[in-house]
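Participant: what follows is a protein structure lacking sequence information:
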C-alpha cells in the first residue's frame, strides 16, 4: 500500500490528525494506496501557505511575463510526464488509457494559452467628466483560490481553473475528489520541481464534508472554483454567500442531442453514441437525451442499438477497450438505481440495462451501454443526471416541440443539433437554453472558448480570453491634477 501525503508549501505533508483513506483501482477493485483524510487544521495550513506566497513570497514579486514563463514551464512538465499522469488517472477512475492519455496531452494547451495572456492584462485610463482629475483602472488578482475538482477528468478540470488563476497572479489550494487524488498530488510535486515557488500550489485531500467545507468556509479564501454535483455546488454557493466571496460552479447536465429527419443520419447516430457512451457516460456534457424526429425514430434507434452492440468493455489499459469500469462503487450503485427508475416508470429497454461481469471473472463495476425508448421527458430517467452509460430516446414532432422538450430540464450545459438546414441551426441556437451548442458535432471544447451552463448547470464560465477576469478584481484610482483642493464641506 502506497501512502501519499498532502502537498503544502512546497513539501509533502502528513495530515495533522494522522488519518488516511484507502484509494482503489476501479478495474481490480483493490486498494492500492492511502491518501490523507485531511481536516480543518490541514486546510488552515494550506491556506496560510498560499496566503504567504501571495503576499510576501517570490510569487508576489513575479512580473506578468515571469508568470507567463512559469505557465509555459508547467505546460512542458505535463507534456514530458503525460504517460505517467495518464496511468495514474486510469488507476484512480477507470477510464481508458487512450482517453486519459489524449486528455492529458491536451492539458498543456491550457497553460500555454493563459501564459500568453498573463502579460496582456491591461489597465485603462478613463475619460472623465472632471477635467481636473485623472481616473485609471487596475486589474488585480483576488488572492487565494480554493479549487474543488471531480473524479471524472481530474487534471483537465484542474487546468481549466489553475491556468487562468495563476496567469492573473493568484495562488491556489486544491481539494481533489477523494476517489482521484493521486494525479493532483503528483502534478503538484512535478511543477514544484520545475520551479513554481512554494505555497503557490497546495493540494489537500479528503472528504468534501470535512476538508472541502473547511476550505470553502475559510475567511482567507478569496474565491471558490468548483466542479461537481448540484448538491455540492449548492453547499459551496451558500457558504460563499455568507462571506460575500465569488464562486464559479460547473455542475451537472442532462444534455439533449437533437436529430432532425434531414440530418446525415449515420453521422448523427455516431454522434449520439459517442456523446453518451464516451467516457462511459461519466461526463457533465454527456448527451443523455436523444431527441429524435418521429418520422425516423424506429430506423434511427435500430442504428443506435447496432453501434452500441459493438462497444467493448474491459481492461482500461488495453488498447481494444472502449469503456472501462464505472469509477467507483457509489456511482455504480447510482447508475443501477436510475436504470431501475426507467423500468418502473414504463420506459422500454432497447439494449443493455444490466451489470456486465468483469472480463476476468466475477462481478465488476461494469454497466452495459444502455438505451431506453418510449421515454417521456417527465420521467425520472429524463430529468435526473445519471452520469453513466444510459441514453433516453425521446421522439419529437417539429422544431417547437424539440425546443420545448430540450429546455424542459433543470439543467442547461450543452445541446447537440443534427440538421442540414442552416436557418434552423440559427433559430434553434437562439432558443436552446444551454451554454454550448454543437451543430453536426458533439462535445467539442477548447481553451479558446468559454464553457459553462445555464440554470442548475452552474455559474460562470471556464476558458476563453475574458475568463481570466473572473480571477481578478478591478480597482478605480482617482488623481487630483491641481494644487488646489477645494473644501467641499458642507456639500
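Facilitator: Everything's here; your move. What you see is a predicted model, and the numbers here were worked out from it, not measured in a lab. Numbers count the residues shown, from 1 in each chain.
Participant: drop to CA atoms for contacts and neighbour counts, all remaining ones
Facilitator: Noted.
Participant: got a list of what the residue lying closest to residue 353 once chain neighbours are set aside touches?
Facilitator: The shortest distance from residue 353 to any residue other than its chain neighbours is 5.1 Å, reached at residue 370 (Cα to Cα, 6 or more residues apart in numbering). Residue 370 makes contacts with 349, 350, 351, 352, 353, 389, 390, 391, as judged by Cα atoms under 8 Å, 6 or more residues apart in numbering.
Participant: next: residue 20.
Facilitator: By Cα under 8 Å, 6+ apart, the residues touching residue 20 are 34, 35, 36, 37, 38.
Participant: now tabulate the residues you listed in TSV and tack on neighbour count and secondary structure.
Facilitator: Formatted as TSV, these follow (neighbours: other Cα atoms under 10 Å; DSSP: H, G, I helix; E, B strand; the rest coil):
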residue	neighbour count	secondary structure
34	19	strand
35	26	strand
36	26	strand
37	24	coil
38	28	coil
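Participant: got another one to weigh against that:
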C-alpha cells in the first residue's frame, strides 16, 4: 500500500489541500517509497501565521534555557531509540550507504545533546559601563525561523538547523528537499512525542518555488537558514530583502586538496579518495580539485587509481557497498553531462565516466568513480560544482602556485593541505580562502566547530556557539543603579 505523507501544522498531521503529489523514489532501484504532498502558498502563509502566534504567546520563547534543554534531550533520546529506522529511511530515500547514514543519524542526536549542553552553560554578559550604570548584554530568540534543507544530508542538515533554532527559543518551519522528505517526517513524529508545545515546530513538504519562496518572502518570518546551491541561495537572499530578515546561507563549493611532495602519500591518497567519493561526491565540501606537486604526481596517480578502482559501488543497504547511488535521475544526468563536457574540453579521462549498468545496478542511478587529469583552470569541470563522484587533478610547482590555484575559484567553502612539514602546512592553509579547512585529513569535523564558507559559498555559520548566534538577537540593557534627574533641558532665564 502506498504511503501518503502529510504536513505537520500546529501539532497535527494533515493532508495538503493540493491534490497533486510527488513520488518519493529509492535511487538504488527507482521503487516508489511514498507520495509526498505539495503544500500550497496559502497553506504556507497559514503555517507562518501559526508559528508567529505561537512565538508571541511565549509558550516556548519564554521558557528558561534549562526547560528548553530538557526538550532537546527528549528529541535526542527519541532519535537514539529510532536510530535503525532513521538509518534505513535515509539509505532508502537518499541512496547513501548504511555506514554513512548511521553516522549522520548519530551526529544528529549528538547535535541535539550538544545544544542542550550549550544552553545550560550560556551566560549573559554584565559590566559597569559608567559610574552607577550597569550594562547587560542578553541574547533573545528572533521569532520565526524558516529552515530550508537539501537532499544530500536530509536528517543531518535538518537537525543542524532545528536544534540551535529551538534552543534559542524560536518557532520553526522546516522545508525538506522535495525528493528526500522521509527522515524529516520521522523526525517530526519523534518531536510530536516530546514536551515541545504545539505550534512551535511545523513541517511543510512542497516545492522550493512555492513553499521555499513564500517562506523567504514572508514578513512573518524573521530568519531564513538555507543550505543548497549558490544560485538558489542568491534567489533566497533577494526574496528575503523585503523585511530585511536575517539570512544564513551554506552554499556550493569547488574545494582544493593540496598534496605536497613531502606528504605521506598513502595517507594523502586515503583521504583524497574519502574527500571526493564519500557520499558519491554529493557533499558541499567534497575535495573535487586535487592539486598535486609535480615531483610526486606520477607516484600519487598510480596509488590513487589503484585504490579508486577497488571502490565497491552498490545499493546503500548492501553492507559491502562503499559508495551508493546518485540521489535522482535528474542529478545523475547532470553529472553525466559534466563528464561529457570535460571530454569535449580536452581533459583526459583516466578512470570511470559512465553510468553503471551491471545487472544489480541498472535499475538505479549509479556512476563510476571518475577521474580527470590534464585539466586547465578555465575548464568548466574545474570551475563549476559538479556535485558527484568526479575529481579533477592539476599539478603545481611551488608553494605559491598551489595557493594561487587553490584560491582561483568563486567558491570558498573548504580546502585541505597534506604535508609533513607542519610549519608549511599551517602557513599554506591560512592562505586558503575557505571557511572549513584541514591539515593531513579531510572531512573530519565536530559539532562544536563553525561550518560555513567565504565568497559565493555563503554567509553565516552553522554549528558551535556560532550556530546558536544565527538564531538570536543581541540586546543591550542599561540599568541606572542610582537614578538621578538628568536636567539636560534646564531652560534659560
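Facilitator: Yep, it's here. Because the structure is predicted, anything quoted here is derived from the model rather than measured.
Participant: quantify their similarity with the TM-score.
Facilitator: Overlay of the two chains. TM-score (TM-score structural alignment, normalised by the length of structure 1): 0.96; 490 aligned residues with a Cα RMSD of 1.6 Å.
Participant: quick one, helices of the stretch 101-250 of structure 2?
Facilitator: 154-167, 182-192, 213-217, 230-239 (DSSP state H, counting those that start in this stretch).
Participant: what's the mean deviation for the shortest one versus structure 1?
Facilitator: With the two structures superposed, helix 213-217 of structure 2 lies on average 0.8 Å from its match in structure 1, counting by mean Cα distance after the TM-score superposition for structure 1.
Participant: residues in structure 1 aligned with that helix?
Facilitator: The alignment of helix 213-217 of structure 2 onto structure 1 (TM-score structural alignment) covers residues 213-217.
Participant: adding mean neighbour count, write the helices of the stretch 101-250 of structure 2 out as CSV.
Facilitator: Below are the helices of the stretch 101-250 of structure 2 laid out as CSV (neighbours: other Cα atoms under 10 Å):
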stretch, mean neighbour count
helix 154-167, 25
helix 182-192, 20
helix 213-217, 24
helix 230-239, 17
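Participant: distance to residue 454 of structure 2 for those - can I get that in TSV?
Facilitator: Putting these into TSV (distance: least, Cα to Cα, whole Å) gives the following:
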stretch	distance to residue 454 of structure 2
helix 154-167	19
helix 182-192	29
helix 213-217	22
helix 230-239	12
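Participant: I'd like to know which of these is closest to residue 207 of structure 2.
Facilitator: Smallest distance to residue 207 of structure 2 across those (Cα to Cα): 8.8 Å, for helix 213-217.
Participant: which residues are contacting the closest one?
Facilitator: Residues contacting helix 213-217 of structure 2 (Cα under 8 Å, 6+ apart): 41, 44-45, 48, 146, 221, 224, 236-237, 239-242.
Participant: then stretch 59-67 of structure 1?
Facilitator: For stretch 59-67 of structure 1, the surrounding residues in contact (Cα under 8 Å, 6+ apart) are 53, 54, 115, 118, 119, 166, 167, 169, 197, 200.
Participant: residues of that stretch that come out buried?
Facilitator: Neighbour counts over stretch 59-67 of structure 1 (16 or more other Cα atoms under 10 Å) mark 59, 60, 64, 65, 66, 67 as buried.
Participant: now do stretch 372-392 of structure 1
Facilitator: By 16+ other Cα under 10 Å, the buried positions in stretch 372-392 of structure 1 come out as 372-373, 375-377, 379-392.
Participant: just the ones in strands from these, please.
Facilitator: 372, 373, 390, 391, 392 (DSSP state E).
Participant: hmm, which two among those are most spread apart?
Facilitator: Using Cα to Cα, the pair of those lying farthest apart is 373 and 390, separated by 11.1 Å.
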